[in-house]
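*Asks:* this is a predicted model, with the sequence first.
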Amino acid sequence: MNPHISLLTPKQIDRHYRRTLKVVVVSQAFGGAGLAAGLTVGVLIMEDMLGTEALSGLAVALLTLGAALAAFLVGRVTQKAGRRLALGFGFGSGGVGALGVIASTVVDSPPLFFVSLFLYGAGTATNLQARYAGTDLAPAERKGTAISIAMVATTLGAVAGPNLVEPMGSVAASMALDPLTGPFILGAAAYLIAGIILLAMLRPDPFLLAREIEIQEAQHLDSEAEPTTGLASLGSRRVVLVGALVMIISQIVMVAIMTMTPIHMRAHDHALGAVGLVIGLHIAGMWLPSLVTGLLVDKIGARLTAISSGVVLLISGLIAAFAPNNNLAGLILALVLLGVGWNLGLISGTTLVVQGTAPATRAATQGSIDVWVNIFGAGAGVFSGIMMSAAGFAALSIAGGIMALIIVPTLWLAPRKPIAV
């Protein structure tokens, strides 16, 4: 334990908090560009390799399974060694995976592609885990805003990435590579740079600093203070469970519809540039509203924000289902709303998890929850291809929208007031 931690004033802690956010913002701007590559063209490469759309959802499944394992490892490493090493390792692994995807197309090796896409998923998990770094030193009343600032930074790279599909395709072609690997060239560079920034600049480590501060504060509590009751402990566990369920349902709906959108568009003769535009705006919807969402969570609470997530996801699914197949504007609106609904669910769910966890187990719990978010997302990726092949894109979208409404009754399980931990 660092004896000088006790000398930190609230003003000094706030300064460390703000510096942490600045570093996370810069790294996430690069990380977002890496995130976009796999979402945009991964399913298209898979379809070309396997020659069928029914298994094209396997690309997102592999990516999300890789993200699940990485989320578990990042959470455990964070608990022991801090955010800096854990996030740097995660982004570095994602960069190596992107390079492997490129190599797999050169040698036309589906097994290498599968392994590389699995590894590439580490970057996706790290992008999401970085949102927790902003909360480590944040005041209790600004947790939602802290989460949102970490997430909104991803927008810069995430929006630019899909819209660079065609230019990066030209770069890949000039190097005698498959044009679809262009975004993965960008992704490899972006993830590696993000990892280097975190390793070099995320000092002092916000998680380790916050843990030491909280331990020392606990030691100064009155020994006669009333202990935490079993009821409060139960309430905390329920808050964590509900937060996890909100994130999982949002992830399932978003992944299922988003995964099949490029396949649906290409089947109806939309250009690759149009696919990039739709996915780019979808990712903007996922990340850009974050700053407003965080303020909304802090103002009206995570419960009401989560309910709005279910409603927005339902509307998105209905628009995607009933928009004419050749109507680009309808698809854009549906996918933007799909991203916004996911954003509302993720930030409100994350806030509930932060409210319900104690410092001693917080990072490990956060990582474990993201494991389940990614596992269910992987299942949604596989199932979406099968369902679309059997019933069509409209049926898939309607089913996803209806499923989103599960969020509403789920929230009745959560205490109406945050549990102090």
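*Replies:* Nice, thanks for sending it over. Residues are numbered from 1 along each chain as shown.
*Asks:* contacts, neighbours, all on C-alpha from now
*Replies:* Will do.
*Asks:* what is the burial count for residue 143?
*Replies:* The local packing count at residue 143 equals 25, with neighbours defined by other CA atoms under 10 Å.
*Asks:* correction: the previous question concerned residue 391.
*Replies:* Applying other CA under 10 Å, we find 11 other residues in the vicinity of residue 391.
*Asks:* roughly how far does it sit from residue 90?
*Replies:* Spatial separation of residue 391 from residue 90 under the definition CA to CA, to the nearest Å is 37 Å.
*Asks:* what about versus this one:
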Amino acid sequence: MTVLDDYRAIQRRSVSLLGAGQVLGGLGLGAGLSLGALIAADLSGSPAWSGMAATMTTLGAAAAAIPLARLARVRGRRVALTVGALIAALGAVATISSVVVDSFPLLLLALALLGSGTAVALQSRFAATDLATPTHRARDLSLVVWATSVGAVVGPNLVGPGEVVGAALGLPSLAGPFVFTVVAQIAAAAVYVVGLRPDPLLLRQELDAAPAAPSSVAPAVGRPHHAVFAITAVALSHAVMVSVMAMTPVHLVDHGSSITIVGLVISLHIAGMYALSPVFGTLADRVGRVPVILLGQVIFVAALLTVALGAESQTGVTVGLVLLGLGWSASTVAGSALLAESVTADRRAITQGRSDLAMNGAGAFGGALAGPALALLGYPGLAVLALAIVAVTVSLAIRLRLVSRR
């Protein structure tokens, strides 16, 4: 076996292990966070506080992004992902405790700690690119993103069994599903700490420092303009997706849809986000990162126009939400791949951490503004407003293409 074959074997193993960790992490978070809004409303005594569940987990993910990235830079992906998963497990334990002692402040802290699990999921997609060849970098990243879909779909279905397990342990019904979160996050940490050997990022740094390396794993060339655009495109795309998705349940319920219909629409949206990510990853490897980012923006336009024109139709909203997920998938996969190849290994982890921070920050900002926008402009108006964000991303992409050709 040649040296290049060794690298390829390590990369295949790393992607498989990262995918397994994503499935476990997603199962835990899916089972628990689906109840976060209900617990927040129950412990606070008012449904007005239910939105704090999503807000705190998003802020927690943003807060964890840079520290975990710095840890990865010094100690490698294995340590950073393990620590992040264990923090999420601690958050699940704290969530159970908050329900038992009926403490809303403790719940807010617990949900912020749970956000570390989201930060781990985001860092995992970048870890899949550390040893990837240039021709398969986006594909490998997209496979880890795809693995998230398993937990996202199966996780919420563990709520019922979680209540049974919680009852057997003497816990309140709302706390029971978080037992699965604790177990799943600890299992994910075990996968990372045992399986990610050698560490892909540390090995990547060694390769970059070597005087000669196989051409297919040659060091990345720093391209600051590409990196800045990639971070911006991913963040703005996330803001578009979150702002519309977050207000869709409110809009549907106000127009007479049942909770079952709302759940179906959101499930189909999540499927759009993750199910076809390998398709977009393969496409990004073949035709380029920026063209696929632009494809994502075109899909966003189709999604937002469908939502705006079909706001009074459940079918129209459903189709629009599926397209919204597909646009997010194309933009995020291609943008993340572009970022991974635009920074050298010594700066990769910290730059990717900043990207995750920007992504979560943009999502939180978009979600916060979506409520007032819905009240003032209505659901169609919110979709039209999101089109302005898409226009910014498209203009930046065109500008980058023009500058790159000079």
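*Replies:* Happy to help now that I have it. From a predicted model like this one, the values you see are computed outputs, not experimental measurements.
*Asks:* which residue in the first structure aligns with residue 190 of the second structure?
*Replies:* Mapped onto the first structure by TM-score structural alignment, residue 190 of the second structure lines up with residue 196.
*Asks:* got it, and residue 139 of the second structure?
*Replies:* Mapped onto the first structure by TM-score structural alignment, residue 139 of the second structure lines up with residue 145.
*Asks:* and what of residue 226 of the second structure?
*Replies:* With TM-score structural alignment as the criterion, residue 226 of the second structure pairs with residue 239.
*Asks:* now residue 289 of the second structure
*Replies:* Under the alignment (TM-score structural alignment), residue 289 of the second structure pairs with residue 302 of the first structure.
*Asks:* list the contacts of its match.
*Replies:* With contacts taken as CA atoms under 8 Å, 6 or more residues apart in numbering, residue 302 of the first structure has the following neighbours: 348, 349, 351, 352.
*Asks:* so which strand or helix has the last one?
*Replies:* Pointing back at residue 352 of the first structure there. helix 328-356 (DSSP states H and E).
*Asks:* helices or strands up against that helix?
*Replies:* Packed against helix 328-356 of the first structure by the contact rule (3 or more CA pairs under 8 Å, 6 or more residues apart in numbering; DSSP states H and E) you find helix 143-152, helix 230-267, helix 272-287, helix 290-300, helix 302-322.
*Asks:* and it, what's buried?
*Replies:* Using 16 or more other CA atoms under 10 Å as the burial criterion, the residues of helix 328-356 of the first structure that qualify are 328, 330-356.
*Asks:* just give me the neighbour total for the match of residue 190 of the second structure.
*Replies:* Taking other CA under 10 Å as the neighbour definition, residue 196 of the first structure ends up with a count of 17.
*Asks:* tell me the spacing between it and residue 336 of the first structure.
*Replies:* Counting by CA to CA, the gap from residue 196 of the first structure to residue 336 of the first structure is 31 Å.
*Asks:* residue 373 is in contact with residue 67 of the first structure, correct?
*Replies:* No - in this structure, residue 67 of the first structure sits apart from residue 373 without contact. The criterion is CA atoms under 8 Å, and the distance is 9.3 Å.
*Asks:* if you count what's nearby, which of these two comes out ahead?
*Replies:* More neighbours surround residue 67 than the other of residue 67 of the first structure and residue 373, with 34 against 26 (other CA under 10 Å).
*Asks:* centroid residue for the first structure?
*Replies:* The geometric centre of the first structure, computed from its C-alpha atoms, lies nearest to residue 128 (CA atoms, centre = their mean), at 3.9 Å.
*Asks:* what's that residue aligned with over in the second structure?
*Replies:* Here residue 128 of the first structure is matched to residue 122 in the second structure, going by TM-score structural alignment.
*Asks:* that match is in contact with residue 356, isn't it?
*Replies:* Yes - with contacts defined as CA under 8 Å, residue 122 of the second structure counts as touching residue 356 at a distance of 6.8 Å.
*Asks:* what ranges does the stretch 51-200 of the first structure have for its helices?
*Replies:* 58-81, 83-107, 110-133, 143-152, 154-163, 165-174, 182-201 (DSSP state H, counting those that start in this stretch).
*Asks:* can you spell out the matching residue range in the second structure for the longest one?
*Replies:* Put plainly, it is helix 83-107 of the first structure. Per TM-score structural alignment, the counterpart of helix 83-107 of the first structure in the second structure is residues 77-101.
*Asks:* top helix in the second structure by residue count?
*Replies:* Residue-count comparison of every helix in the second structure, with assignments taken from DSSP state H, identifies helix 345-404 as the longest.
*Asks:* how far off helix 104-127 does that one point, in degrees?
*Replies:* Angle, helix 345-404 of the second structure to helix 104-127, by axes from the mean of the first three to the mean of the last three CA atoms, to 10 degrees: 70 degrees.
*Asks:* sweet, I'm off.
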